[in-house]
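Colleague: the sequence and its predicted three-dimensional model are supplied below.
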Amino acid sequence: MSNWADLTNGKRIKCLRGSDLTQQGLAEAAGLSLALVQKAEQDRGELSIGSLLKLAHALNTDVSVILGQQAPRRGMAQGDRAALRQLSDAVHGSALGEWDGIDEPSSTDELSEARDRAWDAYWASDTAALSAYASKVLMEGQARYAGSTGAERERLGAVLASTYRVAASCSNGFGRRDLALSALTSAKWLANDVGDPVLTALLESTLSWVHLRGAKLPRAVAVAERAALAIEPSFSSGSRPQLLAYGRLMISAAVAASRREDESAADDYLSQAHAAAARLGRDEKLYGTSFGPTAVKAEAVGIHVALKNYGRALKLAGHPDMKKLPQTMSKVARNRYKLDVALAQCAAGLHDKAADTLIEVGLDAPEWVRHQALPGVIGKRLAKVSTARVRHISELIGVPLIA
């Protein structure tokens, strides 16, 4: 077979479909029209992010595989494969009670610090460090949790649940949805056991994202909306953790609604998120999750891009608050926002700016970019103006953008 990255998107879809699945069968499995599937395999027209998600789910693969950024069977770097194996062993082993041999687990303070470092590694796209810290917390933490009582048990339960959540987030980012769901199952049991409604709400936000990447868009919206209703705060007297969790859930619902092209619902959810952020007054972080005025503006840009409201997205991106992003904004959040801006720039005919933005992201986070769908979408659109420019960008950032 030719190099996977050298094939067109249409040929990759056809190859993934194989001889056992007809075009009609793929269309039905993805919930798309036969005409759209035929056009996709013939490389006629552009696929929306929503259609790519649905095709990837029906083909039991990830969007990045269709776009040629990864080869089938998770063609990822050896270091990432090793890190995910370690993470998988820890998620399953800790849940099954296989922590024999850990006679002196780390203290609760040490485990809490390791949990924080795992989240820092996640937001820095350092999979190896995330796996090492998370594995330590899950195995040693469960060993200590089994014999703890009272306040220590509650604190340990929250530390463990938050660590299972970062494991789920990492796994989902690599398309390992089964592992993500396993981690969330353990996390939800712990959050319920220690009675932490805010942590439970944030776990539902992650579950909504898992459904989003699995193209289960109605479920993604429903999960986020249900959890938001359960924790909905009074805007006059709600606690800051409640406001943060509620706002993040409203963002999750808005993102999923935008992928369904339901602009009215997305605007309603986004309005609630803006209200919660305004009440907070500043960006804050809790259990590895950031939320506040800047976070909402950045997410709103992506939501309007998904709805093809490119002018509105660029207007938001031009807001003074977004000209210089705060140092507290993580590398992943910052670069995801910039990819949304680049896509809007492409749509507005600002091709040179879009290319510069894409290069900036690729140089800042080359490994993270390999697992994202948008760079390939942006590259394909830029190639309509200059194929040579896109090939140069691909060489510069080390990521194949076009066949």
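Modeller: Noted; the coordinates are in hand. Numbering: from 1, shown residues only.

Colleague: can we go C-alpha only for contacts and neighbour counts from here?
Modeller: Will do.

Colleague: and the helix or strand where residue 40 lies, how far out from the chain middle?
Modeller: Counting by DSSP states H and E, the element that carries residue 40 is helix 34-41. Relative to the centre of its chain, helix 34-41 is centred 27 Å away, using CA atoms, centre = their mean, to the nearest Å.

Colleague: find the nearest non-adjacent residue to the residue nearest to the spatial centre of the chain, please.
Modeller: With distances taken as CA atoms, centre = their mean, residue 173 lies nearest the centre of the chain, 5.5 Å away. Distances taken as CA to CA, 6 or more residues apart in numbering place residue 371 nearest to residue 173, at 7.3 Å, with adjacent residues excluded.

Colleague: tell me the SS of that neighbour?
Modeller: At residue 371, secondary structure determined by DSSP: H, G, I helix; E, B strand; the rest coil is coil.

Colleague: could you pull out the helices for the stretch 251-400 of the chain?
Modeller: For the stretch 251-400 of the chain, applying DSSP state H, counting those that start in this stretch gives helices covering 263-280, 293-306, 310-317, 320-323, 331-347, 351-364, 366-369, 374-383, 387-397.

Colleague: helix, strand or coil: sort out the residue of the chain positioned farthest from its centre for me.
Modeller: Computed with CA atoms, centre = their mean, the maximum C-alpha offset from the centroid of the chain is found at residue 103, amounting to 36.2 Å. Judged by three-state DSSP, the three-state class of residue 103 is coil.

Colleague: and the longest helix for the protein?
Modeller: If you go by DSSP state H, the chain has its longest helix at helix 150-173.

Colleague: comparison target below:
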Amino acid sequence: MSSLSENVRNHRRRVGLSQEGLAEEAGLSVGVIRKVEQGGNVQVETLHMLARALGTTTSSLFATEAPEPVHVNAGDGPKLTELRRALMPPVGLIETLAEPEQVMPLPAIQRDIDDSHALYHADRYDSVAKRLPGILRGAEAAVTFSEDDEARQEALAVRANAFLLAGKYLTQIRRYDMAYYALSQGIRDARETGRKYVAATGVVGMGWLLLRQDRFDEAERLAAATAEEIEPRLSTATPGQLAVWGELLQRVASAAMRNNRPDVAKEARRMTATAASALDVEHVNFREHWTTFGPVTAEAKVIEDLSLIGDARGVLHRADEGVVGRKALKKYGRPSANNWDRHRLDVARAHALLGSHTDAMDELNAIKRSSPEWLRHQSMARYIMGDILTGRKRTLSADMREMAVHLGVGG
């Protein structure tokens, strides 16, 4: 096993750089390099900058150390108990413990899934959490008590949708082990029923999960292989098929960019733009694909790449131009709330990097007004707020104090 500090030190020595030389190449302070090589905590964004300076992939710097002990009070406690029971029921020598009275008509379960998607994208996470156990139990019972193979196939298709909804919610709230289980089960159910594009949209979700776990190599390979498998003929493709393909290409680009593979990312973004331009507008159909996809989403992700490499001026230059400009949104349609809010977080980060704390707070407050619960789950928001608190020389304004409390960031 090797630690992060050892990996960075070994790569630095291999390319013949001193700590001062690496700091200059990476655009970081010598203090940050020393902190990393002494075993201090570091953001993944900092590792991206080190990887570019060292000419290696970000994942090659990751540690393979044993984890710290889990504290007794860590975990969710009773908050997700019912969802955990419904998602991962006990399994013994007989079928899982579903009850006949839990069987619901499949159309009713699917309506609950559709309604829960709407709640999720309306930032009503508590409502989604309350609905999910009943949805999952109903879908499980429908599969268990199917009368024949045809009925079982239909039930499996609905259960796949239920699992993918659970995976989306659990990834968003960073319960990654539960999310992995839900997504993998959803993909398997969709594959078993021959619903290739439903399975592919599950892969989009799996790619998001892997990105959040900094598993960049795996995210890129999985998304690339799936995108190749489902690549549509542009002249005959449906909007849903184009959206799933485009979403997968976005996962390829995001993983490659984070892993310091800019050439791969650039090509994937080019292909994503092809898929988006074939749609003309933002397309949304959560039964067909993971989220909204179209020209605005594709451009927002290009801007995200600029944010990732620390090009704050580049972010601000493109943020209100072209298809992401507020006037153009009337023509192309708005992306999902999550994608748009993430884009505006990139804008807020750019302002913070340039010392424009008032502008950064304007962006954070706008997101808080529309998506307060989503914002609480965003580590980038906490990083931005932490930078504002650290760099602020004057007394904090009232909205800065309120935002710090909302995000759980200490001053």
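Modeller: Structure's in. What do you need? These figures come from a predicted structure and were not determined experimentally.

Colleague: where does the TM-score land?
Modeller: Aligned and superposed, the two chains score 0.78 in TM-score terms (TM-score structural alignment, normalised by the length of structure 1); 365 aligned residues with a CA RMSD of 3.4 Å.

Colleague: my read: the residue nearest to the centre of structure 1 touches residue 369, true?
Modeller: No: the criterion here is CA atoms under 8 Å, and residue 173 of structure 1 misses it with residue 369 at 11.1 Å.

Colleague: quick one: which of the helices of the stretch 251-400 of structure 1 is nearest residue 162 of structure 1?
Modeller: Of all these, it is helix 331-347 that lies closest to residue 162 of structure 1, at 18.5 Å by CA to CA.

Colleague: and the contacts of the closest one?
Modeller: 123-125, 298-299, 301-302, 305, 310-311, 313-314, 317, 325, 351, 353-355, 357-358, 361, 365, 368, 374-375, 377-378, 381-382 (CA atoms under 8 Å, 6 or more residues apart in numbering).

Colleague: circling back to that earlier point, and the gap between the residue nearest to residue 173 of structure 1 and residue 186 of structure 1?
Modeller: For residue 371 of structure 1, the distance to residue 186 of structure 1 equals 26 Å [CA to CA, to the nearest Å].

Colleague: before we move on, what about residue 309 of structure 1?
Modeller: Using CA to CA, residue 309 of structure 1 is found at 39 Å from residue 186 of structure 1.

Colleague: what about those two, which has more around it?
Modeller: Set residue 309 of structure 1 next to residue 186 and count neighbours by other CA atoms under 10 Å: residue 186 wins out with 19 against 16.

Colleague: roughly how far apart are the more buried one and residue 97 of structure 1?
Modeller: From residue 186 of structure 1 to residue 97 of structure 1 the distance is 12 Å (CA to CA).

Colleague: all strands for the stretch 1-150 of structure 2, in order.
Modeller: With DSSP state E, counting those that start in this stretch as the criterion, the stretch 1-150 of structure 2 has no strands.

Colleague: is it correct that residue 99 of structure 1 is in contact with residue 140?
Modeller: Yes: taking contacts as CA under 8 Å, residue 99 of structure 1 lies within contact range of residue 140: 7.4 Å.

Colleague: more neighbours, these two?
Modeller: Legend: neighbour count by other CA under 10 Å for residue 99 of structure 1 and residue 140, higher for residue 140 (23 against 18).

Colleague: what does that one align to in structure 2?
Modeller: Aligning on TM-score structural alignment places residue 140 of structure 1 opposite residue 138 in structure 2.

Colleague: that older thread, what does the residue farthest from the centre of structure 1 correspond to in structure 2?
Modeller: Per TM-score structural alignment, residue 103 of structure 1 is aligned with residue 101.

Colleague: and residue 279 of structure 2, how many neighbours does it have?
Modeller: For residue 279 of structure 2, the tally of surrounding residues (other CA under 10 Å) stands at 21.

Colleague: residue 298 of structure 2 versus that one, what's the distance?
Modeller: 11 Å.

Colleague: returning to that earlier point: roughly how far does the equivalent of the residue nearest to the centre of structure 1 over in structure 2 sit from residue 161 of structure 2?
Modeller: Per TM-score structural alignment, the equivalent position to residue 173 of structure 1 in structure 2 is residue 172. Here residue 172 of structure 2 is placed at a distance of 17 Å from residue 161 of structure 2 (CA to CA).

Colleague: likewise for residue 153 of structure 2?
Modeller: Taken as CA to CA, the span from residue 153 of structure 2 to residue 161 of structure 2 is 13 Å.

Colleague: what does residue 223 of structure 2 give?
Modeller: 20 Å.

Colleague: what of residue 303 of structure 2?
Modeller: 31 Å.

Colleague: more crowded one of those two?
Modeller: A count of neighbours by other CA under 10 Å puts residue 161 above the other of residue 303 of structure 2 and residue 161, at 28 against 23.

Colleague: state the distance from the more buried one to residue 155 of structure 2.
Modeller: Here the criterion is CA to CA. By it, residue 161 of structure 2 lies 10 Å from residue 155 of structure 2.

Colleague: same thing with residue 346 of structure 2?
Modeller: In terms of CA to CA, residue 346 of structure 2 sits 41 Å off from residue 155 of structure 2.

Colleague: number of nearby residues for residue 234 of structure 1?
Modeller: Around residue 234 of structure 1 there are 11 residues (other CA under 10 Å).

Colleague: tell me the SS of it?
Modeller: coil.

Colleague: what residues are up against residue 250 of structure 2?
Modeller: 268-269, 272, 298, 301.

Colleague: mind listing what residue 219 of structure 2 touches?
Modeller: So residue 219 of structure 2 contacts 206-208, 210-211, 251-252, 255 (CA under 8 Å, 6+ apart).
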